[in-house]
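Colleague: Provided below for reference: sequence and predicted model.
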Amino acid sequence: MTLTPAFLDELRARTSLSALVQKTVKLQRAGREMRGCCPFHNEKTPSFYVNDDKGFYHCFGCSAHGDAIKWMTDQRGLPFIDAVKELAAAAGLDMPEQDRRSAEKAERAKGLHDVTHAANDWFEAQLAGLDGAAVQALLRKRGVSEATARTFNLGFAPDSRAKLRTALKTIGDGPLIETGLLIQVEGKEPYDRFRGRLTIPIRDPRGRVIAWGARIIGEGEPKYLNSPDTPLFDKGRTLYNLDRAAPAARKAGRVLVVEGYMDVIALAQAGIAEVVAPLGTALTEHQLERLWRVAPVPTLCFDGDAAGQKASLRAAHRAVPLLAPGRSLRFVTLPDGQDPDDLVRARGASALEALLAQAEPLVDRLWTTELAAEPLDTPEQRAGLKRRLADLATGIADGAVRTEYQSEFRRRFDAHFAPAPRKPFVRSFDRRAGPYKPPILPVSADAKAVNATGIDRVLAKAVLAGLIRHPAEIAHHYEILRSLRMAAGDSGGALGRLFEAVVDLAVEDGTLDSAGLVTILAKSGFEAVATDLLRADTMPYSFTQAGGDTARAHADLDEAIAILVARPEVDDALADATAAMQARFTDEAFERQVALVREKAALERRLANLCQANEDARHFGFEGD
């Protein structure tokens, strides 16, 4: 079948867009247009307009825009060809001729839809009759109202091998077998598939019955029995309640995925209509793609037991390769042993909404699961965790998302296994006062030479230049440098970003020399900053110079890092001591302040000695020997 532009234009011209939209949205005349509240996002002031003359709708709030066909695909959730067929039928417009094979397939499907419709009417009638009393009692016990049962077209299959077959004998055994309603065993008479069960019709996106899920009444196995795959029904491509949930989901801006039919029905009755369920199996790639057409980040609300959590993890792993910018999953962990039906019946919809507000992003679910997968006490076990995370990220097809996951997993791994924070500066200045513990953050103007992170940027630049000159030293100071790079990174400037890049690169490849490190930094956009840092004439330290005594440079670099760490702590402590003395002058406060002033002066002398020693070496010609 070929849908030409001329045919589609004729279809749009014959369709009253406002009449189509008004089936689900209340519109009011506003000049030459119609206006109402947008069905694609929640709003109280109407910003959604329909223009019949131009044949389009537009929302000035969320920018939703389209014609009659797009309305059917976006708001109703229909596939494109189904949307066209439904509009054409309403407009009295014949569809273009199909090839013979496609026409025969369509005619056959139409006949099978008539069969499933007739069968479900019969199931509904049995539920309403005397034979359905036990099922009615079960629904009342589960809190399902009569109105909800009618909305979901629930029915009853009597406990008989031939009642349905007899009731639909005019249709014949062939179509009933083809739609899965009868079971055919070679050499025996066909018999009813569903017996003694509550029947729950499964619909396609256009709302046509294509299969059933059937729950046993009382005890027995299996608890649920589904239709087999048929020409109308593909279990791996179908989601229960998608025909009703899709419009509600677009309005709510979310879609929820639960495990079972009764969960869907219970939530819908509680006012949460944007809910679907897979059909007794793990979510498939096709089902995930359908969900992403409805909402960019579906929320999985599987049961709180071990089986439910395993199912959610399987869905997470199945989704990973398919991730794309803005397209992901979220997860809600229900109380252990409860499903959404239990939760809503016991505590109301608000209890579920509270859990939904705290839904866990996909990256969190993957991280916490892998973290808990096995002990992490040894280097080998930690390496295993790193490998598993790397494999997950590598499996993502989209390059941009893959890079972000690799970076995020690396950041979380580093943060989780970071050493305990260094102890704050502690010095006993007076036996009566006891050890003094300064505050963690910079406090006052006494630390004006220290930037917002507490790090002396001039000295930090020198240390960074030294690390680029001597990258092997990074491993010796990794614990200290980790905390320093976090502080430097908080500033958001080039220095902080370069500091983090240098430490990461050296840790990843312990064999990198200075030239190799600079080459990689240049490719990452740090060429100008790194080159500036390596200009020997800008910094008077042995470890920033090219050549020279390597052992001495390493020793001086050790000393510079120690000073870089200690100075902010002393400055903080001094600021606190000064403030304490100004608030209340005591001998103890004065002695504490004096001791800290001396400590600060000692650090300045140590730094000056580093500079002077380097100048002496250059003056006497020792540098480079």
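Modeller: Nice, I can see it. Numbering: from 1, shown residues only.
Colleague: When you work out contacts or count neighbours from here on, use the C-alpha atoms and nothing else.
Modeller: OK.
Colleague: which stretches of the stretch 351-500 of the chain form helices?
Modeller: Using DSSP state H, counting those that start in this stretch, the helices found in the stretch 351-500 of the chain span residues 362-371, 379-394, 399-416, 457-469, 478-490, 494-508.
Colleague: Tell me which of those helices lies nearest to residue 204.
Modeller: Nearest of those to residue 204, taken as C-alpha to C-alpha: helix 362-371 at 28.3 Å.
Colleague: Would you mind getting the angle between the closest one and helix 379-394?
Modeller: Relative orientation of helix 362-371 versus helix 379-394 (axes from the mean of the first three to the mean of the last three C-alpha atoms, to 10 degrees): 150 degrees.
Colleague: which other helices and strands contact helix 362-371?
Modeller: helix 306-319, strand 330-331, helix 379-394 (3 or more C-alpha pairs under 8 Å, 6 or more residues apart in numbering; DSSP states H and E).
Colleague: In JSON lines: the ones you listed, plus distance to residue 417 and mean neighbour count.
Modeller: What follows is the helices and strands packed on helix 362-371, written out as JSON lines (distance: least, C-alpha to C-alpha, whole Å; neighbours: other C-alpha atoms under 10 Å):
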{"stretch": "helix 306-319", "distance to residue 417": "24", "mean neighbour count": "17"}
{"stretch": "strand 330-331", "distance to residue 417": "26", "mean neighbour count": "24"}
{"stretch": "helix 379-394", "distance to residue 417": "9", "mean neighbour count": "15"}
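Colleague: Against that first model, consider the following:
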Amino acid sequence: MALPASFLDELRARTPMAGLVGRRVRLARSGKQWKGCCPFHGEKSPSFFVYEDGYHCFGCGAHGDAISFVMQSQGLSFMEAVSQLAAEAGLEVPKPTPEAAEAERRRLDIVGVLQAVQAHYQRRLGLPEGRAARDYLAGRGLTEETIARFGLGWAGERGVLTAEMARQGIGLDQLMEAGLIRRDEETGRTYELFGQRVMFPIRDRRGVIISFGGRILGSGQPKYLNGPDTPVFSKRRNLYGLDLAREGVRAGATLVVVEGYMDVIAAAQALLSGAVAPLGTALTKEQLDELWRVSPCPVLCFDGDAAGAKAASRAMELALPLLTPERTLKFATLPTGEDPDTLVRKGGAAAFQAVLDIARSPVDALYDMLRAEIGDTTPEQRAALWSRLTEASGRIADKSLAWEYREALKERFRASRFRPGQRNNKWDGKRPGAWNQAAVPRAPRAHLHQDGTTAERTRILTAILLRHPFLLNEVFQAYNSLPLDPLLERLRTAMDAWAETAEALDSEGLINHLTKSGLESEVHHVLAEAPMPLPACAALDAMPADATTGWWHIFGFLNVEQLLEEVELARADANRNLTAETERRLRALVEAFSKVRSGEPDGVGLVDA
């Protein structure tokens, strides 16, 4: 039974190779790949490498994709292997229908047509009529070997292709289905899409020709033209040069996204063999997925002008929600007026590699983009910048990574406040969010008086959590960012561990657990009405909303910037998914922040000088 290529591609995409092979082979990281001892022949030194989309043994030569591995390792037939992997991936194997068989036959027919057309274009490039195209390619510095490797050709006068294909038994309908013939809607007449253009075959990740792009010689428009979407080609899903870039990345090259065909080809000729390019559109989610199947950290390379900055900003907007600890990016910016093609021709591979070597991480690129857009010289600009930074980090779906981004952006934001000659914030290295406050320039104040206020506030925050432990999950990151004295630190550690396994977050259950854990005296210290009475929000009978607002109100006097960050995160959550819970959280945080901003007392008797 012939299965649709689209189904098989989706099945491969949903099957992580390292996880699949790791069931039978002990794998270890080796750069961007994994390696282990080959399961198909006895060996003591690992020569079996696993990539994002396949495997290869340099000892016995075994290679293939996920389906091949299941077939070889379990002795299954093709359909048995597909059925097993489909069940694991949550896919349904298409049933053999006449329609499905016809669709697959058409797909194969289109691929065959495109192969014949490429051979035609390559022949035309070598004829006298292709002289102008050969001169153009030579003028761009391409060698005969590079031209042949990328299968470049020439589309001469319109009508020649149709006549040549007719002699090979390929009719207008087939050419139209392959995206090479168009029909004028007004006149009904057909015409060839490409004429008087240098032709660039577009291949899929396996090296199969799926479409063409063409560059006009002369002043016509558009300068570059890509074939339309067809049953085998989608501009949103494919990348120019991906088949050769996969080979380059496996050999150690960096996967780089550049702008156009010639950038890819110039980079490859300079032995920078990991370059790919979108196909006339801005980078898409589907293309990002394809990139991450090849490398966990591709580099997006943009021009150093306003258009390049705009393209980088669009890519950042697209990528942020998709980032994970295993899937990230880097952003490289070219010198103004240069593209990879011109840079390589002027300075060789070293000039382009120098740009890639200083590519920025997403967190640094994000901060720089927003700072350039908003500014940070006035209080209003800084407030707007912080709000945008917080909102942007909140769009990352992976919560742990989002938290790390917020902390890194917070560090950049705080550091930007101090001018040269001033001391800056320092990370104390003890726990996320714990800042060495002594390193922050501040007006002189009574040290003992300050410590007493802070200690009392952290005691009250802990008391609220003892009485209202439903807040533990909600305030976890903020509470864990606070430096505590050893007594409160012991309680915090125990409460964190209890909250992870407790069936119900109730005060009685928490205090019983802490008492049995030998922390009875610590609990008594926190809940004692000395050195001053606890505020009403820490009472056992306080309403949940009052306890929540009270906790954040007190916290705000310890770290108002993080309180503002929590407000923006809650606002973003409510905008994405307005529920009673997200609305309650936002209301409590906004009320607490308003109290802090207005200077309303938080119930602590000691007040900072």
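Modeller: Received, thanks. Every value quoted in this text rests on a predicted model; they were computed, and no experiment measured them.
Colleague: Can you calculate the TM-score here?
Modeller: The TM-score (TM-score structural alignment, normalised by the length of structure 2) is 0.61; 432 aligned residues with a C-alpha RMSD of 4.8 Å.
Colleague: now, of the helices of the stretch 351-500 of structure 1, which is deepest in the fold?
Modeller: helix 457-469 (a mean of 22; mean count of other C-alpha atoms under 10 Å).
Colleague: can I get the helices and strands packed on helix 362-371 of structure 1 in a markdown table with distance to residue 230 of structure 1?
Modeller: Listed next are those as a markdown table, based on distance: least, C-alpha to C-alpha, whole Å:
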| stretch | distance to residue 230 of structure 1 |
| --- | --- |
| helix 306-319 | 25 |
| strand 330-331 | 32 |
| helix 379-394 | 35 |
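Colleague: For residue 281 of structure 1, which of the ones you listed is the nearest?
Modeller: Of those, nearest to residue 281 of structure 1 by C-alpha to C-alpha is helix 306-319, at 8.7 Å.
Colleague: The closest one vs structure 2, average offset?
Modeller: Average distance, helix 306-319 of structure 1 versus aligned residues of structure 2 after superposition (mean C-alpha distance after the TM-score superposition for structure 1): 1.6 Å.
Colleague: Show residues contacting that helix.
Modeller: The contact list for helix 306-319 of structure 1 (C-alpha atoms under 8 Å, 6 or more residues apart in numbering) reads 259, 282-285, 288, 300, 302-303, 328-329, 331, 333, 362, 365-366.
Colleague: Tell me which of the helices and strands packed on helix 362-371 of structure 1 lies nearest to residue 162 of structure 1.
Modeller: Closest approach to residue 162 of structure 1 among those (C-alpha to C-alpha): helix 306-319, 36.0 Å.
Colleague: what about the closest residue to residue 196 of structure 2 other than its chain neighbours, how many neighbours?
Modeller: Sequence neighbours aside, residue 156 is the residue nearest to residue 196 of structure 2 in space, at 4.6 Å (criterion: C-alpha to C-alpha, 6 or more residues apart in numbering). Per other C-alpha atoms under 10 Å, the neighbour tally for residue 156 of structure 2 reads 20.
Colleague: And residue 584 of structure 2, by the same measure?
Modeller: Count around residue 584 of structure 2 with other C-alpha under 10 Å applied: 15.
Colleague: Aligned counterpart of it in structure 1, please.
Modeller: When structure 1 is aligned by TM-score structural alignment, residue 584 of structure 2 is left unaligned.
Colleague: show me the contacts for residue 584 of structure 2.
Modeller: residue 545.
Colleague: Was I right to think residue 180 of structure 1 contacts residue 193?
Modeller: Yes - between residue 180 of structure 1 and residue 193 there is a contact at 7.3 Å, judged by C-alpha atoms under 8 Å.
Colleague: Compare those two and say which one has the larger neighbour count.
Modeller: residue 180 (24 against 21).
Colleague: sec struct for the more buried one, please.
Modeller: coil (DSSP: H, G, I helix; E, B strand; the rest coil).
Colleague: Now for the residue lying closest to residue 245 of structure 2 once chain neighbours are set aside: which residues touch it?
Modeller: Excluding the flanking residues, the one nearest residue 245 of structure 2 by C-alpha to C-alpha, 6+ apart is residue 274, at 4.2 Å. Residue 274 of structure 2 is in contact with 244-249, 253-256, 268, counting by C-alpha under 8 Å, 6+ apart.
Colleague: How about the residue most central in space within structure 2, nearest residue that isn't a chain neighbour?
Modeller: Structure 2 has residue 323 as the residue nearest its centroid, 3.2 Å off, counting by C-alpha atoms, centre = their mean. Closest residue to residue 323 of structure 2 apart from its sequence neighbours, by C-alpha to C-alpha, 6+ apart: residue 396 at 6.5 Å.
Colleague: Now do the one you found against residue 119 of structure 2, distance only.
Modeller: To residue 119 of structure 2, residue 396 of structure 2 is 46 Å away according to C-alpha to C-alpha, to the nearest Å.
Colleague: next one: residue 464 of structure 2
Modeller: 76 Å.
Colleague: Can you pick out the residue with more neighbours from those two?
Modeller: residue 464 (28 against 13).
Colleague: Was I right to think the more buried one contacts residue 546?
Modeller: No - contact criterion C-alpha under 8 Å: residue 464 of structure 2 and residue 546 do not qualify, at 10.4 Å.
Colleague: and residue 19 of structure 2, what is it in contact with?
Modeller: Listed by C-alpha under 8 Å, 6+ apart, residue 19 of structure 2 has no contact partners.
Colleague: check which helix or strand covers it.
Modeller: helix 17-21 (DSSP states H and E).
Colleague: so where in structure 1 does that helix end up aligned?
Modeller: So helix 17-21 of structure 2 sits over no part of structure 1, by TM-score structural alignment.
Colleague: Past that helix, which element shows up next along the chain?
Modeller: Using DSSP H and E, the helix or strand that follows helix 17-21 of structure 2 in sequence is strand 28-30.
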